[in-house]
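Enquirer: Compute the structure for the input listed below.
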Amino acid sequence: MTAPFDQLAYARRVLRAEAASLDVVAGRLDDGFNRVADVLLACRGRVAVIGVGKSADIGQKTVGTLNSTGTRAYTLDATRAVHGDLGSVHPDDVALLLSHSGESEELIRLIAPLKKLAAGVLAITGSAASTLARAVDAAVVYGPVIEACPLNLAPSSSTTVMLALGDALAFTLVEQRQFTADEFATFHPAGSLGRKLAVVSEWMRRGDELRVAPETDTVREVFAKVRHTGRRTGAIMLTDAAGRLSGLFTDSDLARLFENREDRLLDSPIAAVMTRAPVVIGPEVRVTVALDALKARKFSELPVVDADGRPIGMLDITDLIGLDSHAGETNSQSHLRLIGRKSA
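Expert: All right, here's what the predicted structure looks like:
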């Protein structure tokens, strides 16, 4: 009887084969990469990425990476291009052609018209001797790779290499342009990534959703007078005579008064039982920094104040459920003022 096929072992072989190809290609990179990167960096228009078959799929991902990291790009279908879509190419654009063999007929016939229409024609290919590599202005040539496919036919290692080279070019441009996380966030307003890159002002509760009262009112008066609409928050922000945040009083604080049989304090100024100098955060701080503070100190709410210390919002942990903290966030302490007890 033959031994059962070990799927896990074979999958690991495929992954290691593709990883090995990346390592080999990394060692082969030469000045061709520099020339291609320089042309892309100098591009005043957009990058038209063109591929055929699996290379076209890689091209779509490369376009997405370029667009999200500050290099404007678009895909151009090779077949449609020769039937009129070349009209989308602007004289300031640069064309980037993707082909493992460098002999794709659809791409070869585009080189001459692209040279007339675009500011530059570049390529990523596996063959330095190919028609494509020899005809373009500059090319990243990664050389021969062994496909991970057991038949050595289906594009696998070659497409992984091409994909990684697209990333390498995009991220090289990120470094040279000093593209920032704030700029990246501008292009990612939606989804979990957008939420991680958002700033506090985009997520905080504001206006009628806030519970704000003067610190001179009694606890009873505060709870009798404070009204709000929308999502409920479990904390009341207390202000001094100048309107600056002076303390915080939570529903948990109220419960503790009853638990400790300190009902008499209900008719004392709330300043006597509030949490003084609570942790606060600014409106332009990243949500991930605020989330780190909430999780680390087991807070439920985080007041948001302006430059003068006046309350303008409240960040509630219930609004951020499902949003994971961004690993590696630094300097969060510079945005926070610490206190000795929890706010909830």
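Enquirer: hey, let's count contacts and neighbours off CA atoms from now on
Expert: Fine.
Enquirer: Helices of this protein, start to end?
Expert: For the chain, applying DSSP state H gives helices covering 7-28, 31-42, 54-68, 78-81, 105-117, 131-135, 157-177, 181-186, 191-197, 200-203, 219-225, 251-259, 287-297.
Enquirer: between the second one and helix 157-177, how many degrees?
Expert: Orientation check (axes from the mean of the first three to the mean of the last three C-alpha atoms, to 10 degrees): helix 31-42 against helix 157-177 gives 50 degrees.
Enquirer: could you redo the helices of the chain as JSON lines and give each row distance to residue 323 and mean neighbour count?
Expert: Shown next, in JSON lines, are the helices of the chain (distance: least, C-alpha to C-alpha, whole Å; neighbours: other C-alpha atoms under 10 Å):
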{"stretch": "helix 7-28", "distance to residue 323": "31", "mean neighbour count": "14"}
{"stretch": "helix 31-42", "distance to residue 323": "35", "mean neighbour count": "17"}
{"stretch": "helix 54-68", "distance to residue 323": "21", "mean neighbour count": "20"}
{"stretch": "helix 78-81", "distance to residue 323": "41", "mean neighbour count": "16"}
{"stretch": "helix 105-117", "distance to residue 323": "44", "mean neighbour count": "16"}
{"stretch": "helix 131-135", "distance to residue 323": "46", "mean neighbour count": "20"}
{"stretch": "helix 157-177", "distance to residue 323": "26", "mean neighbour count": "19"}
{"stretch": "helix 181-186", "distance to residue 323": "16", "mean neighbour count": "14"}
{"stretch": "helix 191-197", "distance to residue 323": "7", "mean neighbour count": "16"}
{"stretch": "helix 200-203", "distance to residue 323": "12", "mean neighbour count": "18"}
{"stretch": "helix 219-225", "distance to residue 323": "32", "mean neighbour count": "16"}
{"stretch": "helix 251-259", "distance to residue 323": "24", "mean neighbour count": "14"}
{"stretch": "helix 287-297", "distance to residue 323": "8", "mean neighbour count": "19"}
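Enquirer: One more, please, to line up against the first structure:
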Amino acid sequence: MNITQQIIASAQKTINIEQAAIANLSSLIDEEFAQAVQAIYSSKGRVVITGIGKSAIIAQKIVATLNSTGTPALFMHAADAIHGDLGSILIDDIVICISKSGTTPEIKALVPLIKKTENTLIAITSNKTSFLGNEADYVLHAFVKEEACPNNLAPTTSTTAQLVIGDAVAVALLDLRGFTEKDFAKYHPGGALGKRLYLTVQDICATHQNPAVTPDASIKEVIVEISKKRLGVTAVVLNGVIQGIITDGDLRRMLAKNDSLEGLTAQQIMSENPKTVNHTAMAIAAKDILEEHNISQLLVVKDGNYAGVVHIHDLIKEGIA
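Expert: Next up is the predicted model:
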């Protein structure tokens, strides 16, 4: 076996081991899991998640997922907890402790302190009969047969299982809360993800001047309007209502067909029945229309009247297209 084959075989073995462990987790989801989720859902406090080593890193990811899906959570490192950070746990908080073995010294020191405060304790552990498993009010069984590490030492399969259990808890809570796309957008206002969920066509076209000419406008007036508004397009409008559209491409085709521009009007070269989008539509919907029809601009309407232009470059700038 050459080095390339060795690498591929090693990677495939890791994935297969972890895949089997994750598949087995489904059979471990039971009434106790449901009761733990219900306890979190009914709680007036936050979820405080703690762990040591690699489990602490997984805890931070689960905290981030809970916070972004409507369940207030915070991370508390197990080692720091016994040196002052225990004060971050409030009376109504629920504590989730993550540990593969459930017997590490830090966990053994921390758990009795949590029990004294009478906070509900949920364990995510591979060993239900461990110290942590026996002391917890609820145990979420993240059992793994073996680590993907060939020495069965480095946390690999076990941390993957912990992460999957955390996701299962977060999504179950999301379902119970009826968490919607609008809720998700509220917690993710930044970046392309948030913009896909809250940015509207009106938000985009409001940044532009609205290029428009009347049907009887001369070709010179059309060219000046398109050049002035810098969107490569103008609407042809009569009494606020869209009659057609003229793009840079329409002008080029017009020049190729006509030796003289004398007497030509906007109405004679415009494209009728242009694609439009309502001002309240989501920007992502505008992107879909542009892609479907392979065009660069959409005219925006509000209450049946012309309200502006949305350009594919606007969507690219916002990270949507």
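Enquirer: hmm, back to that, quick one: closest of the helices of structure 1 to residue 271 of structure 1.
Expert: Of all these, helix 219-225 sits nearest to residue 271 of structure 1, with 8.7 Å by C-alpha to C-alpha.
Enquirer: Mean per-residue distance, that closest one versus structure 2.
Expert: Aligned to structure 2 and superposed, helix 219-225 of structure 1 gives a mean residue distance of 3.5 Å (mean C-alpha distance after the TM-score superposition for structure 1).
Enquirer: ok so, going back, quick one: the helices of structure 1 as JSON lines, columns for distance to residue 318 of structure 1 too.
Expert: What follows is the helices of structure 1, written out as JSON lines (distance: least, C-alpha to C-alpha, whole Å):
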{"stretch": "helix 7-28", "distance to residue 318 of structure 1": "40"}
{"stretch": "helix 31-42", "distance to residue 318 of structure 1": "44"}
{"stretch": "helix 54-68", "distance to residue 318 of structure 1": "30"}
{"stretch": "helix 78-81", "distance to residue 318 of structure 1": "49"}
{"stretch": "helix 105-117", "distance to residue 318 of structure 1": "53"}
{"stretch": "helix 131-135", "distance to residue 318 of structure 1": "56"}
{"stretch": "helix 157-177", "distance to residue 318 of structure 1": "35"}
{"stretch": "helix 181-186", "distance to residue 318 of structure 1": "23"}
{"stretch": "helix 191-197", "distance to residue 318 of structure 1": "14"}
{"stretch": "helix 200-203", "distance to residue 318 of structure 1": "11"}
{"stretch": "helix 219-225", "distance to residue 318 of structure 1": "22"}
{"stretch": "helix 251-259", "distance to residue 318 of structure 1": "15"}
{"stretch": "helix 287-297", "distance to residue 318 of structure 1": "11"}
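Enquirer: Looking at these, spot the one closest to residue 48 of structure 1.
Expert: The closest of these to residue 48 of structure 1 is helix 54-68. By C-alpha to C-alpha, the value is 8.3 Å.
Enquirer: before we move on, the earlier item: for the helices of structure 1, which one sits closest to residue 123 of structure 1?
Expert: helix 131-135 (6.7 Å).
Enquirer: Show me what residue 295 of structure 2 lines up with in structure 1.
Expert: Here residue 295 of structure 2 is matched to residue 299 in structure 1, going by TM-score structural alignment.
Enquirer: Go through the helices of structure 1 and name the closest to residue 266 of structure 1.
Expert: Nearest of these to residue 266 of structure 1, taken as C-alpha to C-alpha: helix 219-225 at 4.8 Å.
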